[in-house]
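J.: here are the coordinates; sequence isn't available:
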């Protein structure tokens, strides 16, 4: 497996990976996510241009990605997605490691994200990486959670990691 910054050529694969990753939600109380819309390819060029997207290749196939952007002075994880057939192989961890290493190199003091509280490969996964649940998220993260709730994403939480 190889983790690298995403290029323009990777863009068509990213929505497909997100859709495939959604299959893991089948059989959970968030099963509808498997059939929900995903980010369109045109969402990624600004993130790639800013150096905020990494991909993981397995056998020369893009198997997962992480997208990030600065939010209120923090290194914010927008999305971590690993294709369904590539899950449970350490790809998500490798992507997080690469992105967080860049955040540290760039001088960020914190990383943030929002995620599902009760889905085992969401909040519990991030907690194992050192992220802490924010009982009272700052205004910007509270606003993100409110936007997610308006889209039907329930049982969400905000988390932060000191870098």
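T.: Received, thanks. Keep in mind the model is a prediction, meaning the values are calculated, not measured.
J.: When you work out contacts or count neighbours from here on, use the C-alpha atoms and nothing else.
T.: Noted.
J.: Pull out the buried positions in the helix or strand hosting residue 102.
T.: For residue 102, the host element (DSSP states H and E) is helix 91-105. Across helix 91-105, burial judged by 16 or more other Cα atoms under 10 Å covers 91, 92, 94, 95, 96, 98, 99, 100, 103.
J.: Show me what it is packed against.
T.: Helices and strands touching helix 91-105, by 3 or more Cα pairs under 8 Å, 6 or more residues apart in numbering; DSSP states H and E, are strand 2-5, strand 53-58, strand 61-71, strand 74-82.
J.: take a look at this one as well, against the first:
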């Protein structure tokens, strides 16, 4: 086997990347209708990263938490993390709840539009949103919306 024939690790998670782009576009389009000039999502990450500083906010993280593999595909417990700085959250009160409701709508819209595609999300699936405050030395740093959902993918033999 030549060195060039060595299997390469993927540079990113295709399914998470597609969902992150879809959600970023949808959230940014929707917030423009309410708050022109405001960005709902500035950056995305497809892994559970810790933000280095607040300049990446508002940050949308879409990543896998648990994969269950079967011979025909896999089921993933996935997480959407939405990080917002306190100054921005105070400027737009209720932004985390608004984002949670929009993510719910966008994932159900995805379920209808991509019913026969991979990754699939079940329309009637129960989604769960959790709201947290991230602290450092007991000082609040940023707010975090953690949105949990499940998706299915076809067999991924690669």
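T.: Now that the structure is in, tell me what you want to look at. In this text, all values refer to a predicted model and were calculated from it rather than measured experimentally.
J.: After superposition, what's the TM-score here?
T.: Remark: TM-score between the superposed chains equals 0.31 [TM-score structural alignment, normalised by the length of the second structure]; 90 aligned residues with a Cα RMSD of 5.4 Å.
J.: measure residue 109 of the second structure to residue 135 of the second structure for me?
T.: For residue 109 of the second structure, the distance to residue 135 of the second structure equals 34 Å [Cα to Cα, to the nearest Å].
J.: Likewise for residue 98 of the second structure?
T.: The value you get for residue 98 of the second structure to residue 135 of the second structure, if Cα to Cα is used, is 22 Å.
J.: higher neighbour count, the two?
T.: Applying other Cα atoms under 10 Å to residue 98 of the second structure and residue 135 shows that residue 98 carries more neighbours, namely 14 against 11.
J.: can you map out the strands along the second structure?
T.: Taking DSSP state E, the strands of the second structure run over residues 43-45, 59-70, 73-85, 128-136, 139-154.
J.: most packed of the ones you listed?
T.: Most buried of these, by mean neighbour count (mean count of other Cα atoms under 10 Å): strand 73-85, with a mean of 21.
J.: which residues touch the following helix or strand past the helix holding residue 102 of the first structure?
T.: Toward the C-terminus, helix 91-105 of the first structure is succeeded by strand 110-116 as the next helix or strand (DSSP H and E). By Cα atoms under 8 Å, 6 or more residues apart in numbering, the surrounding residues in contact with strand 110-116 of the first structure are 74-78, 100, 103, 122-123, 141, 144-145, 154-163.
J.: are any of these buried, and which?
T.: For those, buried by 16+ other Cα under 10 Å: 74-78, 100, 103, 122-123, 141, 144-145, 154, 156-161, 163.
J.: Please report the distance of residue 110 of the second structure from residue 147 of the second structure.
T.: Counting by Cα to Cα, the separation of residue 110 of the second structure from residue 147 of the second structure is 15 Å.
J.: Do I have it right that residue 47 of the first structure meets residue 68?
T.: Yes - using Cα atoms under 8 Å, residue 47 of the first structure and residue 68 qualify as a contacting pair, with a distance of 7.2 Å.
J.: any shared contact partners between those two?
T.: Common neighbours of residue 47 of the first structure and residue 68 (criterion: Cα under 8 Å, 6+ apart): residue 53.
J.: who has more neighbours, the two?
T.: Neighbour count, other Cα under 10 Å: between residue 47 of the first structure and residue 68, residue 68 has more, with 23 against 15.
J.: Would you tell me which helix is longest in the second structure?
T.: Identified as the longest helix of the second structure according to DSSP state H is helix 14-34.
J.: now that one against strand 59-70, angle please.
T.: Helix 14-34 of the second structure runs at 140 degrees relative to strand 59-70, counting by axes from the mean of the first three to the mean of the last three Cα atoms, to 10 degrees.
J.: angle of helix 14-34 of the second structure against strand 139-154?
T.: Helix 14-34 of the second structure runs at 120 degrees relative to strand 139-154, counting by the same axes, to 10 degrees.
J.: which of the residues in helix 14-34 of the second structure are buried?
T.: By neighbour count with 16+ other Cα under 10 Å, helix 14-34 of the second structure contains the buried residues 15, 16, 17, 19, 20, 21, 23, 24, 26, 27, 28, 31.
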